[in-house]
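Q: sequence and predicted structure, then a few things I'm wondering about:
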Amino acid sequence: MSAGACLMVGAVAMSLSGNGFSLHWTHSVEKITWSENWVVMGHALQLVEAKVKGSGAGMEPGEGAVLQDGWWVWSPMTRVPELRLAASGATGAGWTLCDGTACHELGAEPGEALMIAPCQS
């Protein structure tokens, strides 16, 4: 894993300990945990793994998902230029972004969507 990847989280630049990060959150209706692992690929973000702890409305596991230790796990390999995270305030918590050494809570209070994108050099 290369050091020095950078994300823009809203208007703040965040240095990552490597080239990837994970996002974790609780679904607002089903109250089920969801987790995704992302990699910074130049000017894009690539989703390399998604996991959901159970299933329910809007929480269906993706194509090719396998059950591992109570989690449905799959590899979407989706690439996007940015992520927009809703901040509804309906889940009791926000999003947790972890980079391998530290975790940060984002969007815990209701408000505008939060944008996450690779830093532009």
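A: Here it is on my side, so go on. None of these values were measured; they are calculated from a predicted model. Numbering: from 1, shown residues only.
Q: for the rest of this, base every contact and every neighbour count on C-alpha atoms.
A: Fine.
Q: from Val39, how far off is the closest residue to Glu30 other than its chain neighbours?
A: Distance criterion CA to CA, 6 or more residues apart in numbering; nearest residue to Glu30, sequence neighbours excluded, is Gly56 at 6.3 Å. Gly56 sits 27 Å away from Val39, taking CA to CA, to the nearest Å as the criterion.
Q: and for Arg84?
A: Distance from Arg84 to Val39, by CA to CA: 16 Å.
Q: in addition, the following structure is provided for comparison:
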Amino acid sequence: MTSLCIGLAGVVWASLPLQEVTLAWQHSVEKVRWEEDYQVTPAGLVLQEARVRGSGAGMEIPDDARLRDGAWHYHRHLPPLQPLHAGRTPEAGDYQLCVKGGCQPLSHWLGPPTHTIAAVDFWACEPGDAADQRKALP
């Protein structure tokens, strides 16, 4: 069974036994929520759908997006991401991982964002591989 690994440069900080996850965050300037739904597969994270609750600087709504329940829903056709690399700083706020409607900030597993480690990776991994590679949290 594939898990979601969270870390940086191949070093696992946390491993979660998930097959589906939503990555959510608030745009640091526009203060608008973004959400991306991923399926965790052996090939990597496959983006299923994305949603944004508004537009603004650097937040263009795709032409094929549809407004539903107060958010613009759209699909991007990307190859599996292995890893998905994301910036993570105190100024930008933290990401949330959402599963079945419940969300937790990434700091729940990793501690708060810091300037010394300003990024995080998400990738699909096998649970045994993650246990062998796990290091102390930064």
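A: Right, received. Where do you want to start? All of these numbers come straight from a predicted model, not from anything done at the bench.
Q: please state their TM-score.
A: Here the TM-score for the pair of chains, by TM-score structural alignment, normalised by the length of structure 1, is 0.83; 115 aligned residues with a CA RMSD of 1.9 Å.
Q: walking through structure 2, point out its helices one by one.
A: 107-110, 127-133 (DSSP state H).
Q: what sits up against the last one?
A: For helix 127-133 of structure 2, the surrounding residues in contact (CA atoms under 8 Å, 6 or more residues apart in numbering) are Met1, Thr2, Ser3, Cys5, Val11, Val12, Ala14, Ser15, Pro17.
Q: among the residues you listed, name the buried ones.
A: Among the contacts of helix 127-133 of structure 2, those buried by neighbour count (16 or more other CA atoms under 10 Å) are Thr2, Ser3, Cys5, Val11, Val12, Ala14, Ser15.
Q: inside strands: which ones of the residues you listed?
A: Among those, the ones falling in strands (DSSP state E) are Ser3, Cys5, Val11, Val12, Ala14, Ser15.
Q: aligned partner of the first one in structure 1?
A: Residue correspondence, TM-score structural alignment: Ser3 of structure 2 in this structure matches Cys6 in structure 1.
Q: all strands for structure 2, in order.
A: Taking DSSP E as the criterion, structure 2 carries its strands at 3-8, 11-16, 20-26, 33-41, 44-52, 66-68, 71-74, 84-87, 96-99, 102-105, 119-125.
Q: and the second one with strand 3-8, angle?
A: Regarding strand 11-16 of structure 2 and strand 3-8, their directions subtend 150 degrees when assessed with axes from the mean of the first three to the mean of the last three CA atoms, to 10 degrees.
Q: now do strand 11-16 of structure 2 against strand 119-125, angle only.
A: Comparing the axes of strand 11-16 of structure 2 and strand 119-125 via the same axes, to 10 degrees yields an angle of 60 degrees.
Q: before we move on, the earlier item: higher neighbour count, Arg84 and Val39 of structure 1?
A: Between Arg84 of structure 1 and Val39, counting by other CA atoms under 10 Å, Val39 is the more crowded of the two (20 against 13).
Q: tell me the contacts of the more buried one?
A: Asn19, Gly20, Phe21, Leu45, Gln46, Leu47, Val48.
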